[in-house]
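fold the following for me, if possible:
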Amino acid sequence: MLLPLNPTHPEPRKIARAVEMLERGEIIGYPTDTVYGLGCDILNKQAIERIYQLKGMRKDKALAFICPDLSDISRYAIVENHTYRLLKRFLPGPYTFILPATREVPKYLHLKQKTVGIRVPAHPVPVALVQALGRPLISTTAAPVGEDPLVDPAEVDQRFKGLGLVLDAGGGGMVPTTVVDLSEGRVHIVRQGAGPTDELV
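Okay, the predicted model is just below:
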């Protein structure tokens, strides 16, 4: 079901409706500063498993967390001083940073590496969602594995049957985030995406 909302000033009652869905264990579609995403509550293991099924994604592929701001990251990731300075330069923005996970990260989200991918998007809608939810949102690109991201929110709604709702803020981008691994103390570009990397390396 599509729920149109203002992309720059999302209506609180519509955000509240989406959060209610998340708390009920639903998966929702929503815009970010790059592509449309699929997300669920970080605390709902069944919903996370459904995201993997919906996308046809292998269980050893990590999902990212959306945090509202930098201050929230240290709950879920170990952030050294030099890492914090780098994050501060590039977030909010079109990046996913892979960092060592803290014990706050639920065990069922731990892969062998015990790392976590962190997103702080420069977009009012996902930020409003995680602020209202009070904890991170699991996030992944709204696209089946091996396919391009879906730009039209109506396509997201049609392609992924059984979503609680799709927040429609107009057309999305086609280039996902740049993924940067900082977990071993150096900068490793895992995926070149929307965020420039010249100043990272």
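
switch to C-alpha atoms for all contacts and neighbour counts from now on
Will do.

K161 - how many residues pack around it?
By other CA atoms under 10 Å, the residues close to K161 number 10.

now do the SS call for it.
With DSSP: H, G, I helix; E, B strand; the rest coil as the basis, K161 sits in coil.

quick check: the gap between it and P100.
Counting by CA to CA, to the nearest Å, the separation of K161 from P100 is 34 Å.

cool, and L87?
Separation of L87 from P100 (CA to CA): 14 Å.

swap in E23?
Distance from E23 to P100, counting by CA to CA: 27 Å.

next: G185.
For G185, the distance to P100 (CA to CA) stands at 10 Å.

quick one more, to check against the first:
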Amino acid sequence: MNIKMPLQALRNGSLVLHPTDTVWGLSGDATRPETVELLRKTCQIPPQQGLIILLWDTSMLDRYVAKVPDLAFDLIEYAEDPLTVVFPQGKNVAENLLAPDRSIAIRVVKSGPCLDLVKSFGKPLVSTIAAISGQPIPKKSEDIAPDIRQAAQEIIPAPAGWTSGKPSRIVRLGVGGEFEFIRK
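Next up, the predicted model:
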């Protein structure tokens, strides 16, 4: 897979449409407020809703989370399915990416072409399902709405054999290590 052009698009603050480790995603540079705003506008995501960032390794968590409970590493490492963890306080990302309570949702991508993309980019990607908020999750590339396609400067095709699955599980962690599943 050639990701040279998608990487350039991300560096320029544009959005990229691509298969993630779960579903079709629309992603951009999580450190650029204008990119986050473009993503929110494109997918009609309200400002009170936090967004997910994608990372490539748990060693990166300390850069983007104020305090990482030890339990987070075990949850991520041993999760059999993709898992998004909501931490109480994010940092070093665009302010308009955080939820109103300053929490941050992070998924460490473990495999697939999305891992290559985020790792090669070297910074977190803000990412959301490639659909208008509240609309069905696209199963195939052809199911993605024209408005979403047009907003993406680059589109990475799905590799042979890739199928859109279900969104990740989401767990909210407290500073003391307490947790609750938001989406199973």
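
the helix or strand hosting V85 of the second structure aligns to what range in the first structure?
Taking DSSP states H and E as the definition, V85 of the second structure sits inside strand 83-87. Mapped onto the first structure with TM-score structural alignment as the criterion, strand 83-87 of the second structure occupies residues 95-99.

on that earlier part again, how big's the offset between the strand holding V85 of the second structure and the first structure?
Between strand 83-87 of the second structure and its aligned partner residues in the first structure, the average distance after superposition works out to 0.8 Å, using mean CA distance after the TM-score superposition for the first structure.

isn't P144 of the first structure up against R58?
No: with contacts counted by CA atoms under 8 Å, P144 of the first structure stays clear of R58, the gap being 11.4 Å.

more neighbours: which of the two?
Set P144 of the first structure next to R58 and count neighbours by other CA under 10 Å: P144 wins out with 17 against 10.

got a list of what the more buried one touches?
Counting by CA atoms under 8 Å, 6 or more residues apart in numbering, P144 of the first structure makes contact with L54, K55, G56, M57.

if you set the cut-off to 10 Å instead, what comes out?
P144 of the first structure makes contact with Y52, Q53, L54, K55, G56, M57, L150, R159, F160, according to CA atoms under 10 Å, 6 or more residues apart in numbering.

how close does the counterpart of the third one in the second structure get to A145 of the second structure?
Under the alignment (TM-score structural alignment), L54 of the first structure pairs with T42 in the second structure. Distance of T42 of the second structure to A145 of the second structure, given as CA to CA: 11 Å.

can you check G90 of the second structure too?
When CA to CA is the yardstick, G90 of the second structure and A145 of the second structure sit 31 Å from each other.

again, but for V86 of the second structure
Taking CA to CA as the measure, V86 of the second structure and A145 of the second structure are separated by 28 Å.

repeat that for G122 of the second structure.
Using CA to CA, one gets 29 Å for the distance from G122 of the second structure to A145 of the second structure.

same question, P167 of the second structure
In this structure, P167 of the second structure and A145 of the second structure are 18 Å apart, going by CA to CA.

more neighbours: the two, which one.
It is P167, of P167 of the second structure and A145, that has more neighbours when counted by other CA under 10 Å, with 20 against 14.

contacting residues around that one?
P167 of the second structure sits next to 20-24, 81-84, 128-129, 137, 183-184 when contact means CA under 10 Å, 6+ apart.

show me the contacts for the residue most central in space within the second structure.
Within the second structure, the residue whose C-alpha comes closest to the C-alpha centroid is S127; the distance, by CA atoms, centre = their mean, is 3.2 Å. Residues counted as contacts of S127 of the second structure (CA under 10 Å, 6+ apart) are 15-18, 20, 24-30, 36, 39, 51-54, 106-107.

kindly state which residue of the first structure is aligned to it.
Alignment of S127 of the second structure against the first structure is given by TM-score structural alignment, with S139 as its counterpart.

do you know how far its match is from R85 of the first structure?
Where R85 of the first structure is concerned, S139 of the first structure sits at a distance of 24 Å (CA to CA).

how about E155 of the first structure?
If you go by CA to CA, the gap between E155 of the first structure and R85 of the first structure works out to 39 Å.

mind listing the strands for the first structure?
If you assign secondary structure with DSSP state E, the strands in the first structure sit at 2-4, 28-30, 37-41, 64-66, 95-100, 115-119, 137-141, 165-168, 178-181, 188-191.

show me what counts as buried in the first one.
By that I understand strand 2-4 of the first structure. If you call a residue buried by 16 or more other CA atoms under 10 Å, then strand 2-4 of the first structure has these buried ones: L2, L3.
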